[in-house]
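**Q** A structural model of the following input is requested.
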Amino acid sequence: MDERVTLRSHLDRSALQTPLHGAALADVIKAIASASIELAGLIADGPFAGITGRHGGINSDGDQQRDIDVAADEMIRRALRGTPVAAVLSEEAALPETLRPSAPFCVAIDPLDGSANLDNNISVGTIFSIRPRGNDLLSTFFEPGTAQCAAGFIVYGPQTTLVLALNARVDVFMLDRHAQEFVQTRQAVQIARNMPEFAINASNHRHWHGPVRTYIDECLSGISGGGDADFNMRWIGSLVAEALRILVRGGVFLYPADARPSYREGRLRLLYEAHPMALIMEWAGGAASTGRRRILELAAKTPHQRVPLIMGSVHHVRDVTAIHDRIEPMFDNSDAPLFARRGLFL
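**A** Next up is the predicted model:
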């Protein structure tokens, strides 16, 4: 790009285009970005900064909690307390924390997604969702994902990258470590339509329900099996890294429900993982589904509700949902031969 566009200047410009609470929304995003810069430094320093990776107990949703999870949560909460945020729901807390009850926005956030990956020096991230405060503060979090007015994620990897969905478009910013500010590197991102790549944890093949197994088997069969392309498989095991790859390259990511007891409702959290990712995907010209329903149409019933997530190009997500539609629900948990006759390549 010829012009150096910083996140701050981008947000200031966006605020002028958003008459209702535009400046307030910009302030919330700036605070999250500022906290992420501090967190990026802490992650990079790791043990030199006293971060050992040791387990600190179990969080409210039953996941193992590490010292870096606690530190990330504290950083972001501290940053948000000085902004027009009415309440914040974090993965690390059982219930939303009320900050300024009359403020115009509520935030749902995963302060550090994938912290276990730090042991292997794999990218981790922060995911956030912002929505206007409703008349009833707590019920704001239980509205459909379409209520979101902004969302984004930060990837802490070889570079620190911030992806922002705002004003119906998606832009990407990279942290300039010397200036300590985010600078725009991609604007108005659009997901490639036909990149033949899928990402899924293939070790769970035996647990998958029929539609997912059918889709992946047909991707692997490729042209020789009657398909349009030979697919490559990718699997990083980091949600933010997988999402960034889709925005940059295209393809599809699947984290489905499966037959295991703790995976029957899916594993990713609706409010601060699936909802924001779905908004980003749709505003970048892609799609996000459970396999049967559009993610943004779902409303959470509990703060940490889990869901399946299939996201990426519209073309690929529609292929997955088409197989779900064709296979009768009564066969979802079986290996019935019917699957072989009802895939994409009829």
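**Q** CA only for contacts and neighbour counts going forward, please
**A** Will do.
**Q** just give me the longest helix of this structure.
**A** Taking DSSP state H as the criterion, the chain has its longest helix at helix 22-45.
**Q** what packs against the following helix or strand past it?
**A** Downstream of helix 22-45, the next assigned helix or strand under DSSP states H and E is strand 55-58. With contacts defined as 3 or more Cα pairs under 8 Å, 6 or more residues apart in numbering; DSSP states H and E, the packing partners of strand 55-58 are strand 64-66.
**Q** one more sequence to fold, the one below, so I can look at both together:
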Amino acid sequence: MQRLIPVLKRDNVELELIMLIRTVLAASKEISFRVSQGALAGVLGSTLDENIQGEVQKKLDVLANQLLKDMLLDDDSVRAIASEEEDFVVAGTPNAPYIVAFDPLDGSSNIDINGQIGTIFTIYKARNDVPDDSELQFAQPGNQQLCAGYVLYGASTLLMMTTGGPTRCYTLDSTHGGYLLTENSFDIPLKTKEFAVNLANYRYWSDSIQSYFNEILYKSDEYAGSSMRWNAAMVGDIHRVISRGGLFLYPQDSRSGNENGKIRLLYEANPLALLVENSGGQASSLGQPILDIQPSSLHQRVPVAIGSKEQVEYYNKFL
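**A** You can find the predicted model right below:
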């Protein structure tokens, strides 16, 4: 099996970007260790605080965010960082070439039940036309990403990452502490009979979205026998989609604050969309390619349909 760095060099990734990726992954290894310790490390349970999203923070959320923040700001190739857990952009090294955005721990509700959780990250070129700590640093569409990836913490710790080419899977080898290439590329099937969505929100969806589910669950011969798979962690559901196909949905709904769903464009939708599309899948928001969306705010939310091409296209017909 090949180590991470030789694979990146073979993909002609710039050395400075490789070193930055190493910094992100160094933090992920520490997070992986803390996750594996669970209650032994005192990281279970909630804090008394809420993040910018209005969500109660878990102790492990705060720890993971601080680890990534400290290590990235100590890297002189990072001009600015943005985190789902931070209100504002944090400036790093002036004139540095890269900016990094991350969701330190996606699936926080699963922490205390030992469920799937993961770290999502994305890297862009820094902008020279705006201040280092400006939100406009990150006002770049997803098709400008230089690198996108996630680390899934579970029975094994997996890294899924693309630097513009195929999405590759690496597994953390606890023996020597490095990530080893275990899947060179993925080819998401055009259509399956699996989908991931929180059906408890059915009552809040528009008639058109309800019609889609009525069709695939009760009427369509083509999708008869469809099964729902739902982890309550987007990173876990997307990993299943990349691995064997299917459809991940988080639509907009009628509840206050959910007019655009709950998925953050910068921290979740863009990096995961790139990983899926570089695996032969499709990612859209209200029929528009996610990677073409021009961001309007740092913590912008968008409805998403991500997965097997034919399933995404069929869902979009109902919108």
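**Q** for the longest helix of structure 1, buried residues please.
**A** Using 16 or more other Cα atoms under 10 Å as the test for burial, helix 22-45 of structure 1 gives 22-37, 39-40, 42-43.
**Q** ditto for stretch 148-168 of structure 1
**A** Applying a neighbour-count criterion of 16+ other Cα under 10 Å, one finds 148-157, 160-166 buried in stretch 148-168 of structure 1.
**Q** how close does the equivalent of residue 118 of structure 2 over in structure 1 get to residue 157 of structure 1?
**A** In structure 1, residue 118 of structure 2 lines up with residue 125, judged by TM-score structural alignment. Using Cα to Cα, to the nearest Å, residue 125 of structure 1 is found at 8 Å from residue 157 of structure 1.
**Q** what does residue 10 of structure 1 give?
**A** Separation of residue 10 of structure 1 from residue 157 of structure 1 (Cα to Cα) stands at 23 Å.
**Q** what do you get for residue 212 of structure 1?
**A** Taken as Cα to Cα, the span from residue 212 of structure 1 to residue 157 of structure 1 is 30 Å.
**Q** again with residue 339 of structure 1
**A** 40 Å.
**Q** same check on residue 151 of structure 1?
**A** 20 Å.
**Q** I'd say residue 56 of structure 2 and residue 85 touch.
**A** No: if you go by Cα atoms under 8 Å, residue 56 of structure 2 and residue 85 don't touch, sitting 10.5 Å apart.
**Q** what about those two, which has more around it?
**A** Between residue 56 of structure 2 and residue 85, residue 85 has the larger neighbour count (other Cα atoms under 10 Å), namely 23 against 16.
**Q** grab the nearest non-local neighbour of the equivalent of residue 64 of structure 2 over in structure 1.
**A** In structure 1, the residue paired with residue 64 of structure 2 is residue 72, using TM-score structural alignment. The shortest distance from residue 72 of structure 1 to any non-neighbouring residue, by Cα to Cα, 6 or more residues apart in numbering, is to residue 111 (5.5 Å).
**Q** ok, now residue 193 of structure 2?
**A** Closest residue to residue 193 of structure 2 apart from its sequence neighbours, by Cα to Cα, 6+ apart: residue 226 at 4.4 Å.
**Q** counterpart of that neighbour over in structure 1?
**A** Using TM-score structural alignment, residue 226 of structure 2 pairs with residue 231 in structure 1.
**Q** counting neighbours, what do you get for that match?
**A** Residues near residue 231 of structure 1, counting by other Cα under 10 Å: 19.
**Q** please pull up the equivalent of residue 316 of structure 1 in structure 2.
**A** Here residue 316 of structure 1 is matched to residue 311 in structure 2, going by TM-score structural alignment.
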